[in-house]
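**Student:** Pasting the sequence and the predicted coordinates here, then a few questions.
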Amino acid sequence: MRLIHTMPDIGAEAAGPSYSVVRLCEALNTLQQETTLALIGSAGSNPFIKPFSRGFGPERLGCSPSMRRWLNQEIASCSVDIVHNHSLWMMPNVYPGWATKGAPIPYVVSPRGTLSQWAMRSGSGIKKAFWPLIQKPSIKHAACFHATAYSEYEDIRRIGFKQPITLIPNGIDLPVFSESLKARADSERTLLFLGRLHPVKGIDYLLQAWSQLQDVFPEWKLRIVGPEGDGQYLRHLKSISVQFDLKRVSFDAPLYGDSKFEAYRAADLYVLPSHSENFGMTVAEALASGTPAVVSKGAPWQGLEQKAAGWWPGVGEKPLVEALRSAMALPPEQLQAMGQNGRAWMEEEFAWSGVAKSMLDTYRWLLGRGDKPDYVLID
């Protein structure tokens, strides 16, 4: 089977879609499926990535005439079995829709969180015109949507799309550590946020919650790690720190690769207080590292409580305070046990080989080469 996947680019943080889409394509290639990932920018060391140069126009739109021409040629040749686009709101997410319209090639769309209520409300005014005039028409003929969680399935249906939706989570690579359990000094414990510093992440809630907890748990520190973007949101967060006279809070530069996983491993507890997430890759990374998590209901991680691997409070300051109070009061040994529950969960249900196999079975069904998988929802 020949597959073309598309996405705008690979972000510097190598997280979220920059990680999950690349790993999905790698896993599909491992299953002997000829998979090409087309995007703007550099291919790095990945031989299956086909990079294209950016053309003229606003950088935010990511115009690339060369990418558009290549997609048109490949689809016109009828040598492609499936075209699968990841994310929305940039021209590399529009070109595959234009190219497949009227072609006998199933088109699959993974919104990757871009259709959430928060995402649809946020952003520049350009979105209000881009959606009805360009983006929505380019995906109306999609044969199937892909959701990484049931909440994203609901987002897709709320927008009005009636096509089948394949419900397949992202996968995760389990890091290997030299020690079976975390070694920490009892005198210092760490609450970690690691991810993009962006308003959608709800870090302002976290800081406000910390102002109520810092004196109750003097042995704990809060570590916020991530890229600052244009710096505006980071300045806002630091102003909150000053306003509430926060103690033992650090804002650290982003971490990548092994250093990132060591940060998860060194923490007693991971926290993600997001307004909206279609998956929340950092949660999977933390759990794979053996660290329990407190994650808001803005992210689809209800399994945290079912698997005894963390807490799933409502969105906002008050529920976050209550969950963190419960979590931070537990002894290190109990949190470590919850972390091991989370790691076992990731190993059992989120291996990339299984994720790729599920996606491949979806493709086969779309092509009439197999039965409909149970995780493909048609209502």
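**Tutor:** Here it is on my side, so go on.

**Student:** Could you use CA atoms for every contact and neighbour count after this?
**Tutor:** Will do.

**Student:** mind listing the helices for the stretch 51-200 of the chain?
**Tutor:** Here the stretch 51-200 of the chain has its helices, by DSSP state H, counting those that start in this stretch, at 65-76, 95-100, 117-121, 126-130, 136-139, 150-159.

**Student:** Return the most buried member of these.
**Tutor:** Mean neighbour count (mean count of other CA atoms under 10 Å) peaks for helix 95-100 among these, with a mean of 23.

**Student:** Excluding its own residues, what touches that helix? List them.
**Tutor:** Here helix 95-100 makes contact (CA atoms under 8 Å, 6 or more residues apart in numbering) with 6, 67-68, 71-72, 75, 83, 85, 106-107, 138-139, 141-142.

**Student:** Quick one: neighbours of V22, just the number.
**Tutor:** 19 (other CA atoms under 10 Å).

**Student:** any idea which element it lies in?
**Tutor:** helix 17-30 (DSSP states H and E).

**Student:** helices or strands up against the helix or strand that that helix is followed by?
**Tutor:** Moving toward the C-terminus from helix 17-30, the next helix or strand (DSSP H and E) is strand 34-40. Packing partners of strand 34-40 (3 or more CA pairs under 8 Å, 6 or more residues apart in numbering; DSSP states H and E): strand 2-6, helix 17-30, strand 49-52, helix 65-76.

**Student:** list the buried ones in the first one?
**Tutor:** Neighbour-count burial for strand 2-6, with 16 or more other CA atoms under 10 Å as criterion, is recorded at L3, I4, H5, T6.

**Student:** That one packs against which elements?
**Tutor:** Using 3+ CA pairs under 8 Å, 6+ apart, strand 2-6 sits against strand 34-40, strand 82-86.

**Student:** Specify the angle between it and helix 65-76 in degrees.
**Tutor:** Relative orientation of strand 2-6 versus helix 65-76 (axes from the mean of the first three to the mean of the last three CA atoms, to 10 degrees): 150 degrees.

**Student:** before we move on, what about the longest one?
**Tutor:** Helix 17-30 and helix 65-76 are oriented at 30 degrees to each other (the same axes, to 10 degrees).

**Student:** adding another structure so you can compare the two:
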Amino acid sequence: MSTRTLRILLVSHYYPPHVGGIENVVRREAEGLAAQGVEVTVLTSAERSSVREENGVRVVRVAAWNGTERRAGVPFPVFSPALLATALRLVRGADVVHIHDCLYLSSWAAGLAARLTQTPYVLTQHVALVDHPSGLVRAVQRTVYRIAGRALLRGARAVFTLNASVARFVEAHGARACYHLANGVDTDRFRPAEDSGEPVRARERLGLPAGRVLVLFVGRLVPKKGHDLLLAAHRPDAGYDLVFSGGGDIAALAGRPGVHHLGALPPEAVAEAYRACDVFALPSTAEGFPLTVQEAMASGLPVITTDDPGYSPYELDRDQVSLLSREVTVLDAELRALAADPGRRARMGKYSRAYAEKTFAWDDHVTTLLAHYRGGGEHR
């Protein structure tokens, strides 16, 4: 198959303008592949069904109810009955199907359609089991992975993972060929401030205070992301303010001195928020290698995140990235120390940017995908 005639179907439960990490990854993959001459279609959800051309990508949205996310913070769109017929039609027209995560109805429909039409598919698994506070949600996850997840993983020609923990998880659930593939990041959009005045102007536009060390959190305000840990660690006399960008448990932020909420921002505004702030903190759990960490590093921010053994393939310098346990006292001590040490923040930020430029290039990511779509790539 030549690059110009290759037809790829990308499958994701969400796609922009819905805000989130997976959907941003899928859009960058889709647009990067289209730029290489690939014919790209995306199968995803929306409130109403539609078919549109977006930046060289055909986006097919199937109507879905998204009440579980709005009411309980569980991102699980419930598709209309048209999903399976749509998946069958799109899979028949594809050379390779690329499914993102095996936990969603769109993934199951595409996997079944691929089996029925004998179309090869690959799968990116972004996370393992999510430690959700609801026992019911955890039980449902385990059941889904044992049944539909195992079937999808076993049938995939290649399974891509973002860290070692997820790799072990998918291999335990039947993945036959597992590959480490880091997400890319737009190092032009997510970049350090060009001069000392840019953060000042960004703070003015975003309504953030001048003269304070600002610690930024980007993500949904749900327990697995760790926003509650940051709130528990923060004290008005700590020497820094907290800035949150994302939807979810907004009530938890209300009335707290030194805590600012920007809401769920579009990508350009999120990039500006990184440049407005001094430190990035995400004490999350059970995530691959969070896209927001990559964006923060590309923006030249010092990073505080969870010490996850799954991050070992990235070989991060522990002197330059704060990898911590998810303990309030530990977070409190590190945040206070960084807030009081501008020299250390500058050194960590310089490392972040250099690491992102070297490791998170989208062009390399797309080139790797193309090799696998054509049947290449080394097992590792």
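**Tutor:** Right, received. Where do you want to start? None of the values given here were measured: they were computed from a predicted structure.

**Student:** picking that back up, closest to W89 of structure 1 among the buried residues of strand 2-6 of structure 1?
**Tutor:** Closest approach to W89 of structure 1 among the buried residues of strand 2-6 of structure 1 (CA to CA): T6, at 12.9 Å.

**Student:** coming back round to it: same list as before, the helices and strands packed on strand 2-6 of structure 1 that is, but in a markdown table and with distance to Q232 of structure 1 included.
**Tutor:** Formatted as a markdown table, the helices and strands packed on strand 2-6 of structure 1 follow (distance: least, CA to CA, whole Å):
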| stretch | distance to Q232 of structure 1 |
| --- | --- |
| strand 34-40 | 26 |
| strand 82-86 | 28 |
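
**Student:** Now render these as TSV, adding mean neighbour count.
**Tutor:** As requested, the helices and strands packed on strand 2-6 of structure 1 are exported to TSV (neighbours: other CA atoms under 10 Å):
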stretch	mean neighbour count
strand 34-40	22
strand 82-86	24
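
**Student:** ok, for the aligned partner of A34 of structure 2 in structure 1, nearest residue in space, not its chain neighbours?
**Tutor:** Following TM-score structural alignment, the counterpart assigned to A34 of structure 2 within structure 1 is N29. Once flanking residues are discounted, N29 of structure 1 sits nearest to T35: 5.8 Å by CA to CA, 6 or more residues apart in numbering.

**Student:** which residue sits closest to Q163 of structure 1 in space, ignoring its chain neighbours?
**Tutor:** Counting by CA to CA, 6+ apart, C144 is the residue found nearest to Q163 of structure 1 once chain neighbours are left out, at 5.6 Å.

**Student:** wait, that neighbour sits on P164?
**Tutor:** Yes - with contacts counted by CA atoms under 8 Å, C144 of structure 1 reaches P164, the gap being 5.0 Å.

**Student:** what sits against H198 of structure 1?
**Tutor:** H198 of structure 1 touches E228, Y233, counting by CA under 8 Å, 6+ apart.

**Student:** just P313 of structure 1 next, same as before
**Tutor:** Shown in contact with P313 of structure 1 (CA under 8 Å, 6+ apart): V294, V295, S296, K297, P319, L320, A323.

**Student:** what's near enough to touch the residue nearest to it when sequence neighbours are not counted?
**Tutor:** Leaving out its chain neighbours, the residue that sits closest to P313 of structure 1 by CA to CA, 6+ apart is S296, at 5.0 Å. S296 of structure 1 sits next to L272, P273, S274, H275, W312, P313, G314, V315, L320 when contact means CA under 8 Å, 6+ apart.

**Student:** Correct me if wrong: the fifth one contacts G298.
**Tutor:** So the one you mean is W312 of structure 1. No - the criterion here is CA under 8 Å, and W312 of structure 1 misses it with G298 at 9.3 Å.

**Student:** Please identify the residue in structure 2 that aligns with R69 of structure 1.
**Tutor:** Under the alignment (TM-score structural alignment), R69 of structure 1 maps onto A85 of structure 2.

**Student:** now Y363 of structure 1
**Tutor:** With TM-score structural alignment defining the correspondence, Y363 of structure 1 maps onto Y373 in structure 2.

**Student:** What's the separation between the residue nearest to that match when sequence neighbours are not counted and C102 of structure 2?
**Tutor:** Distance criterion CA to CA, 6+ apart; nearest residue to Y373 of structure 2, sequence neighbours excluded, is V96 at 6.4 Å. Distance check for V96 of structure 2 against C102 of structure 2: by CA to CA, to the nearest Å, it reads 16 Å.

**Student:** I'd guess M297 of structure 2 is in a strand, am I close?
**Tutor:** No - under the criterion used here (DSSP: H, G, I helix; E, B strand; the rest coil), M297 of structure 2 is helix, not part of a strand.

**Student:** Please report how far it lies from Q320 of structure 2.
**Tutor:** To Q320 of structure 2, M297 of structure 2 is 11 Å away according to CA to CA.
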